[in-house]
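**Student:** turn this into a model:
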Amino acid sequence: MDSFISPKFNIPNGLPQGSPLSVTLYILYNSNLLFPNPPSLNKDNISIAYIDNVTHLLVVKNIQQGKDKVKEAMAGSKTWGSRYRAIFDNKKTNFIIFTKKQHTLRKVTIEESTHALRL
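**Tutor:** A predicted model of the protein is given here:
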């Protein structure tokens, strides 16, 4: 038995489209994006996801702080993406500003190395 060598054979990987296991495995794969190590207990920065959509919820005191935190969240996501070979499409990236005050905000642009995000 110790000298037995089986013939080579291919091991299929992946799951069929629509497999119920896909969602669970994708969540496990993306868990470091949502739950950084060490975990953050900051209630003003929360990340949630469903399938391949990730949302970063950021609570800030002013627009400039918001721009800085969005840049930081984007940089963290891109670093994670580079490490785990995930690609983010900036053309599909959006941000929304909610405020308690009722007034019109001027246009807000977040410059990023490859794409400008505008509100």
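
**Student:** from now on I want contacts and neighbour counts done on CA atoms only, so please keep to that.
**Tutor:** Will do.

**Student:** what's the following helix or strand after the helix or strand harbouring Tyr29?
**Tutor:** Using DSSP states H and E, Tyr29 falls within helix 20-34. Following helix 20-34 in sequence order, the next helix or strand is strand 45-50 (DSSP H and E).

**Student:** report the angle between that next one and helix 20-34.
**Tutor:** When axes from the mean of the first three to the mean of the last three CA atoms, to 10 degrees is applied, the directions of strand 45-50 and helix 20-34 differ by 160 degrees.

**Student:** the structure of the following sequence is requested for comparison with the preceding one:
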Amino acid sequence: MKFNDFISEYIDIMNGIGQGDPISMLLYVIYNADLLEALHRLDEDAIGYVDDALVILTAKTFKEMT
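**Tutor:** Predicted coordinates for the structure are as follows:
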């Protein structure tokens, strides 16, 4: 930790999960593919990138949207 003029000794943190497994992105794309495919069949716009999905819905009226 560092604040003002103080710098602590290094502290080992022994928790959390491993990140950066190369296959995790591929597995997430497979996991998320059904969501994007279902939206495509409904004629809605959807974008998937790595571990994010974005859905864009439009309508002429609020009632039509809901």
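
**Student:** need the TM-score from the superposition.
**Tutor:** Once the chains are overlaid, their TM-score stands at 0.53 when taken by TM-score structural alignment, normalised by the length of the second structure; 48 aligned residues with a CA RMSD of 2.2 Å.

**Student:** what about the counterpart of Pro22 of the second structure in the first structure, neighbour count?
**Tutor:** Aligned counterpart of Pro22 of the second structure in the first structure: Pro20 (TM-score structural alignment). Pro20 of the first structure has 10 neighbours, counted by other CA atoms under 10 Å.

**Student:** repeat for Ile48 of the first structure
**Tutor:** Neighbourhood size, Ile48 of the first structure [other CA under 10 Å]: 12.

**Student:** centre-most residue in the second structure?
**Tutor:** Asp52 (3.3 Å; CA atoms, centre = their mean).

**Student:** would you mind measuring from that residue to Lys2 of the second structure?
**Tutor:** Counting by CA to CA, to the nearest Å, the gap from Asp52 of the second structure to Lys2 of the second structure is 34 Å.

**Student:** now do Leu39 of the second structure
**Tutor:** Between Leu39 of the second structure and Lys2 of the second structure the distance is 48 Å, computed by CA to CA.

**Student:** next one: Leu57 of the second structure
**Tutor:** Distance of Leu57 of the second structure to Lys2 of the second structure, given as CA to CA: 46 Å.
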